[in-house]
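*Asks:* Kindly generate the corresponding structure for this input.
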Amino acid sequence: MLQVRKLMSLMAVLIIGISGITQKATAFEISVQPSALNPDINDVFQIEIMALNLGNGAAPSIGAFDIDFDFDSAILQFNSLTFGNGLDLGFGSLQNDSLAGGTVSVDETSFESEADLNSFQPEDFMLFSIEFTALSAGISDLTVAVQSISDASGLTLLTPTAIQNGRVNVNSGGGQIPEPTMLYLWGLGLLMLASTRSYFQRM
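*Replies:* Reported below is the predicted structural model:
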C-alpha cells in the first residue's frame, strides 16, 4: 500500500512537471501596428503584427505560431500578406495563410534549430504584415486571436502576457473627385483650349 502511494505521488510530481513544461506564460507581447491610423478611402497601407520583448540572444524564442487576424471587411480590403524573417534565419520555414471574410488565418513553423533560434532570433520582430486598401469610411477594429505559439523546441506553448490590438478610422476624404469639381475642371480645360486656338489664329 505504501508503494502504491509513493507511485501515485511520483506520478503527480511528473504530471505537474510536464504541465509546467508544456505551457508557460512569458513576458513577451503581441502588438498590432498600422502604418496609418486615419487613412482616406482608396489609401493603401500596411498593418504589422509584432512579437515584442522575447529573449535577447537567449530563450524564449518562437519556433511556430498559429494566429487569426480579424478586421471589418466592409471597411478594409485585404490585398496581400508578407511573412517576417524571425522564424526563417536561413533554413526556411513552412508558411500558410488563408482569408475567410474578415479573418486572415496565419501560421508558420520554423526549420531552424532550437539553438539558432534562441541565439539569433531578434528580441522584437515582425511575425507578418498585411496590406489593405481602405474601402469605405468607418472604424475597423484590428484584433489578434492566438491559437498557439510554441517555443524553439516545439514542446512548450508560450502565452503572451499582453496583446495590443489596434484600430483604424477611415476618413471619407480622398477617393473620387466630386462631380461638380470634375465639371469645373472640364469647363476650364475647354476655355483654355479655346483661348489657345484664338491666340494662334491671331498670329
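*Asks:* For the rest of this, base every contact and every neighbour count on C-alpha atoms.
*Replies:* OK.
*Asks:* quick one: the strands in the chain?
*Replies:* Per DSSP state E, the chain carries strands over the ranges 23-25, 29-34, 40-41, 44-52, 62-70, 76-83, 93-100, 103-110, 125-134, 138-151, 157-159, 162-164, 166-174.
*Asks:* Next, format the ones you listed as TSV and append mean neighbour count.
*Replies:* Output for the strands of the chain, formatted as TSV (neighbours: other CA atoms under 10 Å):
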stretch	mean neighbour count
strand 23-25	14
strand 29-34	20
strand 40-41	20
strand 44-52	20
strand 62-70	21
strand 76-83	17
strand 93-100	13
strand 103-110	20
strand 125-134	20
strand 138-151	17
strand 157-159	21
strand 162-164	15
strand 166-174	17
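*Asks:* So which residue is smack in the middle of the protein?
*Replies:* Nearest to the geometric centre of the chain sits Ile49, at 3.2 Å (CA atoms, centre = their mean).
*Asks:* if I pick that residue, what's in contact with it?
*Replies:* Each residue near Ile49 by CA atoms under 8 Å, 6 or more residues apart in numbering is listed here: Ile30, Ser31, Val32, Gln33, Met126, Leu127, Phe128, Ser129.
*Asks:* now swap in Val170 and tell me
*Replies:* For Val170, the contacting residues are Leu37, Asn38, Pro39, Asp40, Ile41, Ile75, Ala134, Ser136, Ala137, Gly138, Ile139, by CA under 8 Å, 6+ apart.
*Asks:* now, the most widely separated pair of those residues?
*Replies:* Checked with CA to CA, the contacts of Val170 reach their widest spread between Leu37 and Ser136, with 14.3 Å between them.
*Asks:* out of those two, which sits in the more crowded spot?
*Replies:* More crowded of Leu37 and Ser136, by other CA atoms under 10 Å: Ser136, with 19 against 16.
*Asks:* Please give the structure of this sequence too, so both can be compared:
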Amino acid sequence: MRKTTLAFLITTLLALASPAQAITLSLEPASSTVNPGNSVALDLTVSGLGDHTAPSLGAFDVDIGYDPAKLNFTGYALGTLLGDVSLGEAFDTSTGDSTPPGLIDLAELSLLEPDSINCFFCTGPYLDDIQPSSFVLATLDFIVTGGLAPGQSTQVDIAVQALGDGFGNSLTADTLNPSVLRRPAAPPPPSGVPEPATLMLLGIGMAWLRRFSHA
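*Replies:* Here you go, the predicted structure:
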C-alpha cells in the first residue's frame, strides 16, 4: 500500500510540472536470438540527459509490457545512479508484475539533491555529479518458454507513466525503443540424405539388377 501511494504521488507531481527536456528510453539489447529455456536479461536505459550536469533524472515510473505466453518474468534490479536504495538514498516504489502477468511496473524516487548550488541539506552525493548522459535504470530478467515457436518473435515494450528531473520538473521521453526476441526457424532436412521412400526405390532397383545379372 505504501509503495502504491508513493508511486501515485510521483506520477501526480510530475504530471503537474512543466516539461523540461526530451529523453530516450531503451531496452537493451535491441534484438536477441533465443531458444526455450534461455535466460534473458534486458537493461532499461535512459539517454539524452546532461553529462554530469543538469538535467539529471530524479524519478521515473515506467511500465514494461511482455507476452506471458512466451516469457516468464523472474525479477528486476534497480540501478544505483538515482541513489542506493539500501542506503536510504532512494525509494523503490515499483509494484512489479501485474495479475495476471504481462505488465511490470518499475518506479523509483531519488532522495538525493540535484546539485550543490541549489541544495538544502548540502551533504551529497548530488545527482548532477553522479549521473552521465546515459545509464541503466534497471535490469529485468526473463526465461523463454516453449510458447515461442520456431521462427516466431516476441517484443518487450516500454510505456512511460512519469519522468522527472532532480527538481521535480517533468521530462518527456520522445523515443521508446523496445527489445525483440527471436527464436530461429527449424532447420530444413539435409538435402544430401535420401528420404526413406527414395532408399526403398533404390533397394528395389538394386534387387532387380542382381536378379538379371544372375540370369
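*Asks:* ok so, going back, what is the nearest of the contacts of Val170 of the first structure to Thr161 of the first structure?
*Replies:* Sorting these by distance to Thr161 of the first structure puts Leu37 at the head of the list, at 24.6 Å, by CA to CA.
*Asks:* okay but the closest one is in contact with Leu142, surely?
*Replies:* No. Applying CA atoms under 8 Å as the test, Leu37 of the first structure and Leu142 come out as separate, 11.1 Å apart.
*Asks:* what do the two both touch?
*Replies:* Contacts common to Leu37 of the first structure and Leu142, judged by CA under 8 Å, 6+ apart, are Arg167, Val168.
*Asks:* Columns distance to Leu87 of the first structure on top of the contacts of Val170 of the first structure, output as TSV?
*Replies:* Converted to TSV, the contacts of Val170 of the first structure look like this (distance: CA to CA, whole Å):
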residue	distance to Leu87 of the first structure
Leu37	28
Asn38	31
Pro39	31
Asp40	34
Ile41	34
Ile75	31
Ala134	30
Ser136	35
Ala137	36
Gly138	35
Ile139	32
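*Asks:* dump the residue contacts of the closest residue to Gly173 of the first structure other than its chain neighbours.
*Replies:* With CA to CA, 6 or more residues apart in numbering as the criterion, Gly173 of the first structure has its nearest non-adjacent residue at 5.6 Å, and that residue is Asp40. Taking CA under 8 Å, 6+ apart as the contact definition, Asp40 of the first structure lies against Ala134, Ala137, Val170, Asn171, Ser172, Gly173, Gly174, Gly175.
*Asks:* when you align them, which residue in the second structure goes with Asp40 of the first structure?
*Replies:* Mapped onto the second structure by TM-score structural alignment, Asp40 of the first structure lines up with Asn35.
*Asks:* if we can go back for a sec, nearest to Leu185 of the first structure among the strands of the first structure would be which one?
*Replies:* Nearest to Leu185 of the first structure among those is strand 166-174; the distance by CA to CA comes to 17.1 Å.
*Asks:* The closest one versus strand 125-134: what angle between them?
*Replies:* In terms of direction (axes from the mean of the first three to the mean of the last three CA atoms, to 10 degrees), strand 166-174 of the first structure departs from strand 125-134 by 30 degrees.
*Asks:* Strand 166-174 of the first structure: how far from the chain's middle?
*Replies:* Distance, stretch centre to chain centre, for strand 166-174 of the first structure: 18 Å (CA atoms, centre = their mean, to the nearest Å).
*Asks:* again, but for stretch 135-146 of the first structure
*Replies:* Using CA atoms, centre = their mean, the offset of stretch 135-146 of the first structure from its chain centre is 12 Å.
*Asks:* Contacts for the helix ranked longest in the first structure next, please.
*Replies:* Looking across the first structure with DSSP state H, the single longest helix is helix 179-202. Counting contacts by CA under 8 Å, 6+ apart, no residue outside helix 179-202 of the first structure touches it.
*Asks:* re the thing from before, what is the equivalent residue in the second structure for the residue nearest to the centre of the first structure?
*Replies:* Here Ile49 of the first structure is matched to Leu44 in the second structure, going by TM-score structural alignment.
*Asks:* what's the nearest residue to that match if we skip its chain neighbours?
*Replies:* Leaving aside its sequence neighbours, Leu44 of the second structure sits nearest to Leu27 (CA to CA, 6+ apart; 4.7 Å).
*Asks:* chain center to the helix ranked longest in the second structure: distance?
*Replies:* The helix spanning the most residues in the second structure, taking DSSP H as the definition, is helix 196-214. In terms of CA atoms, centre = their mean, the centre of helix 196-214 of the second structure is set 60 Å apart from its chain centre.
*Asks:* before we move on, what about stretch 43-56 of the second structure?
*Replies:* Computed by CA atoms, centre = their mean, the chain-centroid distance of stretch 43-56 of the second structure equals 18 Å.
*Asks:* Please apply the same query to stretch 95-109 of the second structure.
*Replies:* Distance, stretch centre to chain centre, for stretch 95-109 of the second structure: 12 Å (CA atoms, centre = their mean).
*Asks:* quick one: contacts of that stretch?
*Replies:* Stretch 95-109 of the second structure is contacted by residues 3-4, 7, 10, 58-68, 73, 82, 90-94 when judged by CA under 8 Å, 6+ apart.
*Asks:* The equivalent of Leu140 of the second structure over in the first structure and Phe45 of the first structure, how far apart?
*Replies:* Correspondence of Leu140 of the second structure to the first structure, assessed by TM-score structural alignment: Ile130. Computed as CA to CA, to the nearest Å, the Ile130 of the first structure to Phe45 of the first structure distance reads 8 Å.
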